[in-house]
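Colleague: would you be able to build a 3D model of this:
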Amino acid sequence: MIQFDDLSKGFWLHNEYFPVIQRLNLTLPTGRSLALLGGNGAGKSTLLQLIAGTLPPDTGRVWSDGSISWPVGFAGSFHRDLTGAQNTRFLARVYGADTDELMDFVQDFAEIGKHFHMPIRTYSSGMRSRLTFGISMGIPFDTYLVDEVTAVGDARFRRKSAAVFRERILNSSAILVNHNLNELREYCDAAIVLHEGQLTFFSDLDEAVSRHQWNMR
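Modeller: Here you go, the predicted model:
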């Protein structure tokens, strides 16, 4: 379960405050794979960072009764001057994972070769995404946050990523952002729609897609 209590977040630009999330009160169910739908600039990535705790709210709070991954594809919580291997070891210790097992899994999964032992600041965006996805899939979380990262890499790597992710969400919740609605239908059985600072839960994915498309008009 993830609960939002009077949650608000916005940003200042040229001395003007732009709200993104406005006094949000909502409880998301456990054990569902939720598509996160919203227009460009609606605040989907901001919401994922608020849920993960990598971005502080202006007011209110987010709390959960389970463990939550960082937003996969967002490497902001990684130390850019440490290598991929060093970041992997550090996160294994933080989340109580077996260090050797996680190292082996990530190195094999990410397929970034010698770059695994090089500083993350030298990585391309694709390599960072492979690393973050690999580490998050190697650590058991109650809820996975995924921001279109399964689109990274060639067709073979995308198939491998999809297979690993399907296995993880058999026993976990997930919140996914993906502009490809057909791909969302492969993973999600419900949805949340973010529009004008408010989040609405839909137990029916098609109903959520219809509302999202109506909002985009």
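
Colleague: make it CA atoms for all contacts and neighbour counts henceforth
Modeller: Noted.

Colleague: and stretch 91-99, what's buried?
Modeller: Within stretch 91-99, the residues that qualify as buried are 91, 92, counting by 16 or more other C-alpha atoms under 10 Å.

Colleague: would you map the helices across this protein?
Modeller: 44-52, 84-95, 99-110, 125-138, 155-168, 181-187, 205-215 (DSSP state H).

Colleague: please spell out which residues along the third one are buried.
Modeller: It stands for helix 99-110. 102, 103, 105, 106, 107, 109, 110.

Colleague: ditto for the last one
Modeller: Residues of helix 205-215 classed as buried under the neighbour-count rule (16+ other C-alpha under 10 Å) are 205, 208, 209, 211, 212.

Colleague: adding distance to residue 63, write these out as CSV.
Modeller: Below are the buried residues of helix 205-215 laid out as CSV (distance: C-alpha to C-alpha, whole Å):
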residue, distance to residue 63
205, 24
208, 24
209, 27
211, 27
212, 26
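
Colleague: quick check, nearest of these to residue 161?
Modeller: The closest of the buried residues of helix 205-215 to residue 161 turns out to be residue 205 (C-alpha to C-alpha; 22.6 Å).

Colleague: one more, so I can put them side by side:
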Amino acid sequence: MSHLNTVIRVSQLSKVYKLYDNPTDRLKESLSPLRRIYHKEFYALKDISFSVNKGETVGIIGRNGSGKSTLLKAITNVMTPTSGQVNVSGKVSALLELGAGFNPDFTGMENIYLNGSIMGFSKEEMDSKLEQILSFADIGDFINQPVKTYSSGMFVRLAFGVAINVDPEILIVDEALAVGDIRFQQKCFRKIEELQQDKTVLFVSHDIAAVNKFCNRVIWLNDGMIVEDGEPEEVAKRYQAFMINSQLKKYESMSESKEETPVRDDSYEQDIEPIDPSLDVLGDSKAKIIGISLIDAPSNEKVTVVQPGQKLKLFIKVKYNCVLRSPIIGASLKDRLGNIVTQFNSYVLDNTLDNVDENDLKDYCFEFLMPPLKSGFYSISPAVASGSQSDHVQHCWIHDALIVRMEDGQTYDLPGYMFLDGLKFRAID
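Modeller: A predicted model of the protein is given here:
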């Protein structure tokens, strides 16, 4: 590709830090008449060279301490390199460490204009962008409170809202999206997908699924040097193998399935949790999902934290607003990026439901074993349709209606779509 398309060029970049065993050693070194050395040199970056072309989305991966954040600080002029050069062509908007670029004593509103002025925008230009920023951040009246009072989730909402709405030519995101809740994370990733059409994106993350989905190229750093620079899936596979072999051997084989705990009487005596009213309920409104709960089967207790192999029940409550023939009840399990891990419904389980009348209120239950997923957050999106698997009409679906956290799961991604063991379905009379 032509050099005319290069927007970031890093040439033989190094960053060396002096490490002292004792605080007084720094003074001793500066005063030593014989120029005695009291420090050790630590290379955060060592002779790094690469270029990024306009329109590329480049992922940067590596374990903690590999030099990822140091590299981004050099690219954004936050840090001065020891040697080498960084040339950037285009307006950069960076979402680095939480707090970078914001004055904690200023309100959210004041920080919006502060960041705009740093980016070179006038007050009038920021006025025109304000509605988009506030709509994306969605933090309500907190916009007029000092940001030092914000939770980390609220902070990243505002920071990302500003970063993407100042019309950057290059967007740099450094792991900040790991802070927000899963719904906001998915909203951010959808926005990044939009920006990819005509922007350049540098994306630093430990989340290999995110890197594979959004990046068309990946740079793997280790000990301040580039190990590989290439196609995402291939580089990510070798990086994961490296991480597993060097640090995570205890996770190389799946643990033997535990002896099942006897299941209590499966009558469900608790109310199904109502749907969060802030969620968008989509569909033609012939049916409406009004409740959803995830239950630990042995204890019959509601859960939001799950473990691999746990026996679960998913209850879905539906109100029908008209007569429907043979409705289909289903749900999908998605990771934090919105990737579908698995889907299931009553039709594929050969469970034909009775016709329903207007104003009918029905409860349904799926039973399954939680698959061995990566630790982290997942969402469950329920749906109601009618027809068949290949030809159906969606009457109601709710994105991310229920959020669960996988505990004690894998530390690396398992590939591909999963099928749920022990999957059963029934309508509750």
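
Colleague: after superposition, what is the TM-score?
Modeller: Laid over one another, the chains give 0.89 as their TM-score (TM-score structural alignment, normalised by the length of the first structure), with 217 aligned residues with a C-alpha RMSD of 2.1 Å.

Colleague: picking up where we left off before, include distance to residue 24 of the first structure when you put the helices of the first structure into CSV, please.
Modeller: Below are the helices of the first structure laid out as CSV (distance: least, C-alpha to C-alpha, whole Å):
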stretch, distance to residue 24 of the first structure
helix 44-52, 11
helix 84-95, 29
helix 99-110, 36
helix 125-138, 27
helix 155-168, 29
helix 181-187, 24
helix 205-215, 18
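
Colleague: nearest to residue 20 of the first structure, of those?
Modeller: Nearest of the helices of the first structure (C-alpha to C-alpha): helix 44-52, 8.0 Å.

Colleague: so where is the closest one in the second structure?
Modeller: Helix 44-52 of the first structure lines up with residues 68-76 of the second structure when matched by TM-score structural alignment.

Colleague: what of stretch 166-183 of the first structure?
Modeller: Stretch 166-183 of the first structure covers residues 193-210 of the second structure once aligned (TM-score structural alignment).

Colleague: list the buried ones in that stretch?
Modeller: 195-196, 199-206, 208-210.

Colleague: which other residues reach that stretch?
Modeller: 53-63, 68, 168-175, 211, 214-215, 236, 337, 413 (C-alpha atoms under 8 Å, 6 or more residues apart in numbering).

Colleague: ok, 7 Å please
Modeller: Residues from elsewhere that reach stretch 193-210 of the second structure (C-alpha atoms under 7 Å, 6 or more residues apart in numbering): 54-61, 169-175, 236, 337.

Colleague: ok, of the buried residues of helix 99-110 of the first structure, which one's closest to residue 95 of the first structure?
Modeller: Distances from residue 95 of the first structure to the buried residues of helix 99-110 of the first structure, taken by C-alpha to C-alpha, are shortest for residue 102, at 11.0 Å.

Colleague: alignment lookup: the closest one to the second structure.
Modeller: Aligned partner of residue 102 of the first structure by TM-score structural alignment: residue 129.

Colleague: residues contacting its match?
Modeller: Neighbours of residue 129 of the second structure in contact, by C-alpha under 7 Å, 6+ apart: residue 165.

Colleague: what about it, distance to residue 186 of the second structure?
Modeller: 22 Å (C-alpha to C-alpha, to the nearest Å).

Colleague: re earlier: from residue 178 of the second structure, how far out is the match of residue 102 of the first structure?
Modeller: 25 Å.

Colleague: swap in residue 76 of the second structure?
Modeller: For residue 76 of the second structure, the distance to residue 178 of the second structure - C-alpha to C-alpha - is 21 Å.

Colleague: now do residue 202 of the second structure
Modeller: 16 Å.

Colleague: again, but for residue 247 of the second structure
Modeller: 22 Å.

Colleague: looking at those two, which is more packed in?
Modeller: Ranked by neighbour count (other C-alpha atoms under 10 Å), residue 247 of the second structure and residue 178 place residue 178 first, with 15 against 10.

Colleague: the more buried one matches what in the first structure?
Modeller: Residue pairing (TM-score structural alignment): residue 178 of the second structure is matched to residue 151 of the first structure.

Colleague: my read is that its match contacts residue 158, right?
Modeller: Yes. If you go by C-alpha atoms under 7 Å, residue 151 of the first structure and residue 158 touch, sitting 6.1 Å apart.

Colleague: how far off centre is stretch 167-181 of the first structure?
Modeller: 9 Å (C-alpha atoms, centre = their mean, to the nearest Å).

Colleague: any idea how far apart the tips of it sit?
Modeller: 20 Å.

Colleague: re the thing from before, so how far is the match of stretch 166-183 of the first structure off the chain centroid?
Modeller: Chain-centre distance of stretch 193-210 of the second structure: 11 Å, with C-alpha atoms, centre = their mean.

Colleague: check stretch 94-107 of the first structure too.
Modeller: 19 Å.

Colleague: ok, stretch 27-40 of the first structure next?
Modeller: Using C-alpha atoms, centre = their mean, the offset of stretch 27-40 of the first structure from its chain centre is 11 Å.

Colleague: stretch 207-217 of the second structure too?
Modeller: Taking mean C-alpha positions (C-alpha atoms, centre = their mean), stretch 207-217 of the second structure and its chain are 11 Å apart.

Colleague: likewise stretch 129-147 of the first structure?
Modeller: For stretch 129-147 of the first structure, the distance to the chain centre is 8 Å (C-alpha atoms, centre = their mean).

Colleague: residues contacting it, please?
Modeller: By C-alpha under 7 Å, 6+ apart, stretch 129-147 of the first structure touches 48, 66-73, 75, 88, 97, 102, 105-106, 109-110, 149, 172-178.
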